[in-house]
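Trainee: Show me how the following folds:
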Amino acid sequence: MKSAEILVFATKGTKSNEEARILKLLQKFSLQVVPFERANKFKSFINIIQQALQTKPRLIVMEGTGVLGGMACLFLQWFFHIPYVVSSGDAIAPFISLNYPLIVPIVKVYEQTLCRFCAGFIGWTPYLVGRALTFGAPKGVTAAGWAYFSRTVEQLADSRVSIRQQLGIPDDSLVFGLLGSIVLIERFQYCYGYELIKAFQKINPNNVTILVVGDGSGLAYLKQLAGEDMGKRIFLPGNVPYEQVLDYMAAMDVASLPQSVDAVGSFRYTTKLSEYIAARLPVITSQIPMAYDIAGDWVWRLPGAKPWEECYIDALANLMATVTDEAIAIKKQAIPIQPSDFDLETQVVRVTNFITEIMKTN
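Mentor: Here you go, the predicted structure:
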């Protein structure tokens, strides 16, 4: 088996968007990619160890924080002194607590151990880098992500017309939308899009349409909530090809980016922010750090600790009822053309320097 500088894998799975992300960031290096099968995680755990011992890479880079991937990294570092770097977009223990609060103490130990013994941490936000450093990571760097596709203003305008015609949304409708993974948090009966439908149903404005694009365990739940408005005023088309993401966003006027103001949401930017910017969409979000640090006059910051709370939904409903075309146009004008935080080449250079210096000292 051919040796490479870096052995890399993504615990979200082979061919996933997270694997594509880390391969882009590490494009300047010689890589050995280990497929990670989510359907057979233990087999993947064994494969990582076997390939690392056979090829003896200078470094392992893991995208994600899946337990068996992390345990493989820890095993190889403890017993064979192969250093590893972790890249992550979530605070692990708080995220797990949403659905599995009883195992949080165990997950906390895992998260802190993973950071304590790593050679470095790549955070999707600077807040996650700071969290890793407090857990003992020796150094860190931020790589916030980027939009994989782009559209000109003219292309966005064409997509706006064609997607609305395809779905049956009136040309003059004000579309509040969201694109993302529609995963149901059963403990709170919440998923992305819930806040849009609930706010819409509070006021039922004649000029507003809801468009939630994506799939997951919460899609059937959203369809149930939509009721008679499904396919008339509320549209839930499911998954769309990734290369068409910006086209569907172009059909929207305002984008929802709901995040909890706590140890889950406050550490995130969310992966869709760079794409909302590329689609020239003003954003509604909560009062998380990103809404002040990254976003400027092109966002509405709503009150409330959770996007499923009445306080947040009432504020969103009021915005739906009162926002004007002029107000939206002003927000759009304030959207940065190419924010450096989401520039791919800048992040590649940053991560390349970070990884190069780690390999020099390990």
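Trainee: Please make it C-alpha for all contacts and neighbour counts, starting now.
Mentor: Noted.
Trainee: Please enumerate the helices of the stretch 1-150 of the chain.
Mentor: 17-25, 41-55, 67-80, 92-97, 104-116, 126-134 (DSSP state H, counting those that start in this stretch).
Trainee: tell me what the second one is packed against?
Mentor: Yep, that's helix 41-55 we're talking about. Helices and strands in packing contact with helix 41-55 are listed as helix 67-80; criterion 3 or more Cα pairs under 8 Å, 6 or more residues apart in numbering; DSSP states H and E.
Trainee: I'd like to know which elements the helix it packs on is packed against.
Mentor: Contact partners of helix 67-80 among helices and strands, from 3+ Cα pairs under 8 Å, 6+ apart: helix 41-55, strand 59-63, helix 104-116.
Trainee: With mean neighbour count as added columns, please give the ones you listed in a markdown table.
Mentor: Supplementary listing: the helices and strands packed on helix 67-80 in a markdown table, determined by neighbours: other Cα atoms under 10 Å:
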| stretch | mean neighbour count |
| --- | --- |
| helix 41-55 | 17 |
| strand 59-63 | 25 |
| helix 104-116 | 17 |
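Trainee: Tell me which of the ones you listed approaches residue 147 most closely.
Mentor: For these, proximity to residue 147 was assessed by Cα to Cα; strand 59-63 is nearest, at 18.1 Å.
Trainee: got the contact list for that closest one?
Mentor: Counting by Cα atoms under 8 Å, 6 or more residues apart in numbering, the neighbours of strand 59-63 from elsewhere in the structure are 5-12, 18-19, 22, 69-70, 73, 82-88, 359.
Trainee: how about 7 Å then?
Mentor: 5-11, 18-19, 22, 82-88, 359 (Cα atoms under 7 Å, 6 or more residues apart in numbering).
Trainee: quick check: longest helix of the chain.
Mentor: Ranked by number of residues, the top helix in the chain under DSSP state H is helix 344-361.
Trainee: this one next, for a side-by-side:
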Amino acid sequence: MVEAKILVFATNGTKSNDEARILKLLQNFTVQVMEFERSDKFKSLLNIIQQAVHTKPRLVVMEGTGFVGGMACLWLRLFFGIPYIFSSGDAIAPFISLNYPILAPIVNLYEQILCRFCAGFIGWTPYLVGRALTFGAPKAVTAAGWSHCTRTMEQLADSRVKIRKQLGIPEDSLVFGLLGSIAWTQRFQYCYGYELLKAFHKTNRQDISILVVGNGSGLNYLQKLAAADLEKRIFLPGNVPVEQVLDYMAAMDVASLPQSVDRVGSFRYTTKISEYLAAKLPVVTSQIPMAYDICGDWIWKLPGAKPWEDTYIKSLANLMQKITFEEIQIKQKAIPNQISDFDLEQQVVRVTNFINDILL
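Mentor: This is a model prediction of the structure:
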């Protein structure tokens, strides 16, 4: 353990996946975790400031970019000289502006100030690292994430049979699937999985099935879209335990990673790419930088700027209509056994060195 007084919190909340992520990356340091309750953000703001002023840490680390957490970091930096670093998986301003355009000037300014006064930035992709450096972050490092579970090929084969039998998916069905948060975006009338169901309804094959795993505000909408599936080939099981994520992925043949080709989607890797790799799943996505940089021959890159627009959905439907098991097997063979970008140990070493340099 590296002895250093470091305070850590995640704006997504105490015990969240984001908190678990940053603690994994900081495992070589002795840290104090600060509680952050999303239900009472003002109280969390005061607690963070009070704890930091009382303990006088050498560094504050924030996972996320929530406004309240950012204000705490800026307050401590500007009035008490306590440095902070923050970590993010999204381009903040474009992400918020997507749903609330009226807030664009405010969040643009907030993002630039947060970068300008930080001691360093941890980006979930190299594109976000470049963005933070452009806005004035003095140092930055990439930590892209990792799969939380592993399976052998034999275990994946067993899980494929088990989960398909459990859900009622025919053994010979070709399954397009997705696993993630099914959050509804009101402005665009979209959530993950929408593109799969819309494309499915444009095909006339009887051996195609859809499996969307996850929960959220968009699940009811997907259930309504699936109601017309009289032959029961759309499966929406809801949330599954983390330890079963790869088992459900094993039931799929092709994984969907829908991302918009814009200032939101183009900066992301998406959090499930490492799990899809671990499950040996070929991926279909849009023409985002990730698709060219790390995905190679095991991916289908579809045209269309938005996964909810006709161009993308028609391209996906065309792929569903023509795809064969032989084509999928070719893609599967092209999947590498390991990609260093998603190796946990390498990311821990990288972040450890990064923070040590900041603390010098």
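Trainee: Would you tell me which strand is longest in structure 2?
Mentor: Using DSSP state E to define each element, structure 2 has its longest strand at strand 2-10.
Trainee: For that one, which outside residues touch it?
Mentor: For strand 2-10 of structure 2, the surrounding residues in contact (Cα under 7 Å, 6+ apart) are 18-19, 28-36, 57-64.
Trainee: Mind checking which of the residues you listed are buried?
Mentor: The neighbour-count criterion (16 or more other Cα atoms under 10 Å) marks 18-19, 29, 31, 34-36, 57-64 among the contacts of strand 2-10 of structure 2 as buried.
Trainee: quick check, nearest of those to residue 172 of structure 2?
Mentor: For those, the closest approach to residue 172 of structure 2 (Cα to Cα) belongs to residue 18, at 37.8 Å.
Trainee: on that earlier part again, JSON lines please, covering the helices of the stretch 1-150 of structure 1 and showing distance to residue 317 of structure 1.
Mentor: Below are these laid out as JSON lines (distance: least, Cα to Cα, whole Å):
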{"stretch": "helix 17-25", "distance to residue 317 of structure 1": "33"}
{"stretch": "helix 41-55", "distance to residue 317 of structure 1": "43"}
{"stretch": "helix 67-80", "distance to residue 317 of structure 1": "40"}
{"stretch": "helix 92-97", "distance to residue 317 of structure 1": "27"}
{"stretch": "helix 104-116", "distance to residue 317 of structure 1": "35"}
{"stretch": "helix 126-134", "distance to residue 317 of structure 1": "30"}
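Trainee: so which helix or strand takes in the counterpart of residue 156 of structure 1 in structure 2?
Mentor: With the correspondence set by TM-score structural alignment, residue 156 of structure 1 lines up against residue 156 in structure 2. Applying DSSP states H and E as the criterion places residue 156 of structure 2 in helix 153-167.
Trainee: Now do the buried residues in that helix.
Mentor: For helix 153-167 of structure 2, the neighbour count (16+ other Cα under 10 Å) marks 156, 159-164 as buried.
Trainee: of these, closest to residue 205 of structure 2?
Mentor: When these are compared for distance to residue 205 of structure 2, the smallest value, 18.9 Å, is given by residue 164; criterion: Cα to Cα.
Trainee: How much space separates the closest one from residue 41 of structure 2?
Mentor: Residue 164 of structure 2 sits 43 Å away from residue 41 of structure 2 when distances are taken as Cα to Cα, to the nearest Å.
Trainee: Nearest residue to the most centrally placed residue in structure 1 in space, please, no chain neighbours.
Mentor: To find the centre residue of structure 1, average its C-alpha atoms and take the closest one (Cα atoms, centre = their mean): that gives residue 271, at 3.0 Å. Nearest residue to residue 271 of structure 1 in three dimensions, chain neighbours excluded: residue 145, at 6.8 Å (Cα to Cα, 6 or more residues apart in numbering).
Trainee: The one you found against residue 341, yeah?
Mentor: No - if you go by Cα atoms under 7 Å, residue 145 of structure 1 and residue 341 don't touch, sitting 8.1 Å apart.
Trainee: neighbour count winner among the two?
Mentor: Just comparing residue 145 of structure 1 and residue 341: by other Cα atoms under 10 Å the higher neighbour count belongs to residue 145, 24 against 16.
Trainee: tell me the contacts of that one?
Mentor: Under the criterion of Cα under 7 Å, 6+ apart, the contact list for residue 145 of structure 1 reads 124, 271, 342.
Trainee: neighbours around the residue lying closest to the last one once chain neighbours are set aside, how many?
Mentor: What that stands for is residue 342 of structure 1. Excluding the flanking residues, the one nearest residue 342 of structure 1 by Cα to Cα, 6+ apart is residue 146, at 4.8 Å. The tally of other residues near residue 146 of structure 1 (other Cα under 10 Å) stands at 22.
Trainee: swap in residue 307 of structure 1?
Mentor: Number of residues near residue 307 of structure 1 (other Cα under 10 Å) recorded here: 26.
Trainee: what about it, distance to residue 193 of structure 1?
Mentor: Applying Cα to Cα, one obtains 10 Å for the distance of residue 307 of structure 1 from residue 193 of structure 1.
Trainee: now swap in residue 323 of structure 1 and tell me
Mentor: Applying Cα to Cα, one obtains 19 Å for the distance of residue 323 of structure 1 from residue 193 of structure 1.
Trainee: and these two? which has more neighbours close in?
Mentor: For residue 323 of structure 1 and residue 193, the more surrounded residue by other Cα under 10 Å is residue 193, and the numbers stand at 30 against 11.
Trainee: which one in structure 2 is aligned with that one?
Mentor: So, by TM-score structural alignment, residue 193 of structure 1 is matched to residue 193.
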